[in-house]
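Undergrad: Provided below for reference: sequence and predicted model.
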Amino acid sequence: MTIKGQARRTVIQRRAFLKTAAIAAAGATTASRSGRAQAATQIQWISTTESAPWQTRPLREAGWRWDTLDLQIADSPTGGPMQGFGGCFNELGWTSIALLSEADREAVFAELFAPGKGASLNLCRMPVGANDFSRGWYSYDETPGDFALEHFSLANDQETLIPFIHAAKQHNPHLRLWASPWSPPSWMKKNGFYAEAVQFPGWPPNGIRPDQVGHEGEDMFLQEDRYFDAYARYFGKFIDGYRAQGIEIETVMPQNEFNSAQPFPSCTWTPEGLARFICHLGPEMQKRGVNVFFGTLERGNPDLLFRTLADPEAARWVRGAGIQWAGKDAIAVIRRQHPELTLYQSEQECGDGKNDWNYATYCWDLMRHYLSDGATGYMYWNISLLPGGVSHWGWPQNSLLTVNPTDRSYHWNHEYYLLKHASHFIQPGARRLDLDGTMEDALAFANPDGSTIVLLRNASSRERAVDLIVHGERISGLMPPDSFNTVQIGAKQN
């Protein structure tokens, strides 16, 4: 026999010798190589393809296949504990879900938020005032020069965001929230206007004048102590007002996408301007037991964060950072240089309103990138929209579900199932596990309950076999063509 033939025979013999889990629809029992029975280990394999979401699959018999991929999962975890997964409570999310029947609304909220049922969302974002998916522009105090904030009011949110969040908390009372503004009240800005750019071609005009246009690298917030002080107290009244409604907000970030002059609510800041404001914001939030994070950072330049942290007074208040869009290119450096900071992926890129499968596969790449590089919170963007997903300012975007206003029906989109493949299984407190082997398109986590979660992406147009080595045991399965897969090994029951 040739050396090549001997090597192949050795591989075949080794694969045959390693015993795998017995096939079962929802689980299997592993056995030791010596044949002595071990305690039963529950194994669940869930797959999603474009045409068949959330399908339970059997394991496969062990045995050599020429195209089998292998994945060795480390026993010891790395990185910080997962904080959770969620979306953003936008006004257009509520106005679309509100069209559903009471029974359908309850089903939607249970599927999104009830622990252990569906997506199990536990960590969500909300705006401070209007954002690009609100019904229109508003702030909580548009009275010019009202430094005493005598006209501060949450009346707008009583119609939308407050009932939206209460409906979610009915199914998850322990839901965690963080918040950021898209724009301060217009009278606190140099241009006296909520936006900083003209509308894109084909979008409805926003009424901005040429002299009101802002630019990246410019502090459009008025850099005076009296404005900083009033704005910090504005945040405080926001926290207090929501607390009076039974809604706790645990973290704030000073500005969404502070480098971006947008045709919808926005405000550009320099890192030094943010540092000056954080020195006022931090003490106000400390009074209320609320954390301050830096962000959100939408550029791939970590120095934008480091320049803010160079101010020692600002740095003492910053507990974490929100990172989105091109900020993904900065997260690895930030994690290495500031491992003490909690990092959130604060907004998954939002698509084009088509909600197609191709974009869902791109979003898997985003998820794997952020979670591999240190994000411990992962936020989807729009929870619900009407068909086409067009905002008040004309931008079509994707959403977890789409509500049809004609017959008041709804359906879950591909990105919902992708998010669920992670959020349903990965528990708060889970820690990432390092991987090795020929199966590179994967993530793995160790849950606090002792279970191991493995996420697998088969981008191939054909079925692929994969062998997982978990705690010395081999688990073999088949990934459908062009699929997302989650394998749960261990204690958690579903």
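TA: Right, received. Where do you want to start?
Undergrad: going by C-alpha atoms from here, please, whenever you check contacts or count neighbours.
TA: Noted.
Undergrad: for residue 244, the count of nearby residues, please.
TA: 10 (other Cα atoms under 10 Å).
Undergrad: can you tell me the SS state at the closest residue to residue 91 other than its chain neighbours?
TA: The shortest distance from residue 91 to any non-neighbouring residue, by Cα to Cα, 6 or more residues apart in numbering, is to residue 134 (4.7 Å). The three-state label given to residue 134 by DSSP: H, G, I helix; E, B strand; the rest coil is coil.
Undergrad: do the same with the one 10 residues further on
TA: Under three-state DSSP, the three-state class of residue 144 is coil.
Undergrad: helix, strand, or coil at the nearest residue to it once chain neighbours are set aside?
TA: Closest residue to residue 144 apart from its sequence neighbours, by Cα to Cα, 6+ apart: residue 187 at 5.3 Å. Of the three states, residue 187 takes helix under three-state DSSP.
Undergrad: now do the contacts for residue 187.
TA: By Cα atoms under 8 Å, 6 or more residues apart in numbering, the residues touching residue 187 are 142, 143, 144, 145, 193.
Undergrad: state the distance from it to residue 154.
TA: Distance, residue 187 to residue 154, by Cα to Cα, to the nearest Å: 18 Å.
Undergrad: what is the burial count for residue 341?
TA: Neighbours of residue 341 under the rule other Cα under 10 Å: 17.
Undergrad: now it, nearest residue through space, not along the chain?
TA: Among residues not flanking residue 341 along the chain, residue 320 sits closest, at 4.3 Å (Cα to Cα, 6+ apart).
Undergrad: surely the one you found is within a strand?
TA: Yes - under three-state DSSP, residue 320 sits within a strand.
Undergrad: count the neighbours of it for me.
TA: With other Cα under 10 Å as criterion, residue 320 counts 20.
Undergrad: surely it and residue 342 touch.
TA: Yes - Residue 320 is within contact range of residue 342, at 4.3 Å (criterion: Cα atoms under 8 Å).
Undergrad: follow-up on the earlier one: which residues touch the residue nearest to residue 341?
TA: 292, 293, 294, 340, 341, 342, 343, 344.
Undergrad: now name the helix or strand holding the first one.
TA: Here residue 292, judged by DSSP states H and E, is contained in strand 291-297.
Undergrad: swap in the fourth one?
TA: With secondary structure defined by DSSP H and E, residue 340 is part of neither a helix nor a strand.
Undergrad: same question, the last one
TA: Secondary structure assignment for residue 344, by DSSP H and E: strand 342-347.
Undergrad: what is that strand packed up against?
TA: The helices and strands touching strand 342-347, judged by 3 or more Cα pairs under 8 Å, 6 or more residues apart in numbering; DSSP states H and E, are strand 318-324, strand 377-382.
Undergrad: ok, structure two:
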Amino acid sequence: MSTYFGKGGSNYLYLRVPMGACDFSTRYYSYDDVQGDTEWEHFDLIDNDYQLKVPIIKRASELRGETIKLFATPWSAPWWMKINGTTKGIAHLDEQYYQPWANYFLKYFDAFARQNISFWGVNPQNEPSQGYNYASSIPVMGWSPEAYTEWVANYLGPTLEKGGYGNLKLMILDDNRMWLPNWVNTVLANEKTNNYSSGIAIHWYTDSSSSDVALRQAHEAQPDKFLMYTEACNLVRVTREDLGDWEVGERYANSMLQAFNNWVVGWTDWNMALNEDGGPATFNDNPTIWGYNAAIIVNATGDEFYKQPPYYFQAHYSMFVPPGSVHIQLTYPNPGGLLHVAFLTPENNVVVILYNGNDQDIPTVIIDPERGNISINVEARSINTIVYK
């Protein structure tokens, strides 16, 4: 915990909290699996919430020295509210449950409020393309952009507002950027949904096969909505041989540099930590063949953990670019060489992050007409952060 939130750690401020089971849960659960209980009389958090999530969230705020900003995301409604009666496959919410499902969000936020935990934001659905455009073996609930728009405009938005949670930052999409144009143009074209929405949430999984132009287009179409990356994970089962794999960190570097140079204001990793099997998780009912990588891998039997390259690549931003910083433009005469991004912090510091993904060093001069020049040799396959007044 101190490695992420404590003094000298990576200074994290935002945490994503699953509303019920997700693909890194060891079993499926919702907060009310009693069929037909649309009044949510049996709604309650589970033992893992009371014994783990709540204490961890509070400890993170203590270590950080300020309240951690939480945003909640559901993977699926309770199984009995969906047309196929299961959490997986092609499955969407039965329309008769549109209002009860919105009320479920109130019950969730109220339950955490009783634990003295408040939320900053909410994503109405994790990856709505799963369960709609294609089937999946993890908990999913698919939405078309049109159905999603109707539910947010006429059910979720008004319910949160009437229930005292209208201040939450509601972020639409929460899916890969390949879906950005259609979702932005459809969902935010609705005046009510637009008014209830504060931002657009994006996942990184198709970054290598989709253009970052989509980010700029989303900003230009909706300049009053912030863009935020809300999930990233290296989808390769971790092995002992993978520990310290620099290329995994470089994938993060490329994604973050693309994002922050295209109007994105925040970037969130998926898992804070996983075990040496890339879990715990139960995917496809076969935990022996599934598992992913993470910034920190825990060896529970040895009472130790390993900070992976993604941890350090992300720390270049979380440690040196505080909230309230603004992006400033850099120009570079050789776009095929050095990748870069720069910020001006609230303390009036300039932060320049340079990433060299090539196999050769790149001598570089940072030229600031107002503050002078800085010469640096950016070594091959390295990331560097320069901070100056």
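TA: Thanks, I have the structure now. Being a predicted model, the structure only gives us computed values, none of them experimental.
Undergrad: redo the helices and strands packed on strand 342-347 of structure 1 as JSON lines? Include distance to residue 253 of structure 1.
TA: Shown next, in JSON lines, are these (distance: least, Cα to Cα, whole Å):
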{"stretch": "strand 318-324", "distance to residue 253 of structure 1": "8"}
{"stretch": "strand 377-382", "distance to residue 253 of structure 1": "14"}
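Undergrad: quick one: the strand holding residue 292 of structure 1 aligns where in structure 2?
TA: Residues 169-175 of structure 2 are matched to strand 291-297 of structure 1 when aligned by TM-score structural alignment.
Undergrad: residues near the aligned partner of residue 473 of structure 1 in structure 2, how many?
TA: When structure 2 is aligned by TM-score structural alignment, residue 473 of structure 1 is paired with residue 372. Residue 372 of structure 2: 8 surrounding residues under other Cα under 10 Å.
Undergrad: show me what contacts residue 372 of structure 2?
TA: No residues are in contact with residue 372 of structure 2 under the rule Cα under 8 Å, 6+ apart.
Undergrad: quick check: it vs residue 216 of structure 2, distance?
TA: 31 Å.
Undergrad: before we move on, what about residue 33 of structure 2?
TA: 42 Å.
Undergrad: how about residue 3 of structure 2?
TA: Distance from residue 3 of structure 2 to residue 216 of structure 2, by Cα to Cα: 34 Å.
Undergrad: repeat that for residue 124 of structure 2.
TA: Separation of residue 124 of structure 2 from residue 216 of structure 2 (Cα to Cα) stands at 23 Å.
Undergrad: look at the two and report which has more neighbours.
TA: Higher neighbour count among residue 124 of structure 2 and residue 216: residue 124, with 23 against 18, using other Cα under 10 Å.
Undergrad: strands of the stretch 1-150 of structure 2, start to end?
TA: For the stretch 1-150 of structure 2, strands defined by DSSP state E, counting those that start in this stretch occupy the ranges 14-18, 69-73, 121-122.
Undergrad: now tabulate the ones you listed in TSV and tack on mean neighbour count.
TA: What follows is the strands of the stretch 1-150 of structure 2, written out as TSV (neighbours: other Cα atoms under 10 Å):
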stretch	mean neighbour count
strand 14-18	19
strand 69-73	20
strand 121-122	22
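Undergrad: quick one: which of those is nearest residue 368 of structure 2?
TA: For these, proximity to residue 368 of structure 2 was assessed by Cα to Cα; strand 14-18 is nearest, at 31.9 Å.
Undergrad: so that closest one corresponds to what in structure 1?
TA: Using TM-score structural alignment, strand 14-18 of structure 2 lines up with residues 123-127 of structure 1.
Undergrad: what's the mean distance for that stretch versus structure 2?
TA: Taking mean Cα distance after the TM-score superposition for structure 1, the mean distance separating stretch 123-127 of structure 1 from the aligned residues in structure 2 is 1.1 Å.
Undergrad: any idea how far the residue mapped onto residue 95 of structure 2 from structure 1 lies from residue 230 of structure 1?
TA: By TM-score structural alignment, residue 95 of structure 2 lines up with residue 223 in structure 1. Distance, residue 223 of structure 1 to residue 230 of structure 1, by Cα to Cα: 12 Å.
Undergrad: those two: who's more crowded?
TA: Neighbours were counted for residue 223 of structure 1 and for residue 230 using other Cα under 10 Å; residue 230 has more, 19 against 16.
Undergrad: ok, that one touching residue 150?
TA: No - between residue 230 of structure 1 and residue 150 there is no contact under Cα under 8 Å: 11.1 Å.
Undergrad: hey, which helix is longest across structure 1?
TA: Longest helix of structure 1, by residue count under DSSP state H: helix 225-244.
Undergrad: returning to that earlier point: output the contacts of residue 320 of structure 1 as a markdown table; include the columns distance to residue 43 of structure 1.
TA: Conversion of these to a markdown table gives the following (distance: Cα to Cα, whole Å):
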| residue | distance to residue 43 of structure 1 |
| --- | --- |
| 292 | 40 |
| 293 | 38 |
| 294 | 40 |
| 340 | 35 |
| 341 | 34 |
| 342 | 32 |
| 343 | 31 |
| 344 | 30 |
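Undergrad: pull out the buried members of those residues.
TA: 292, 293, 294, 341, 342, 343, 344 (16 or more other Cα atoms under 10 Å).
Undergrad: who's in contact with the third one?
TA: Going back to what we said before, that points to residue 294 of structure 1. 253, 254, 305, 318, 319, 320, 321, 322.
Undergrad: ok, it to residue 257 of structure 1 distance?
TA: Going from residue 294 of structure 1 to residue 257 of structure 1 by Cα to Cα gives 11 Å.
Undergrad: same check on the second one?
TA: Distance check for residue 293 of structure 1 against residue 257 of structure 1: by Cα to Cα, it reads 13 Å.
Undergrad: much appreciated, bye for now.
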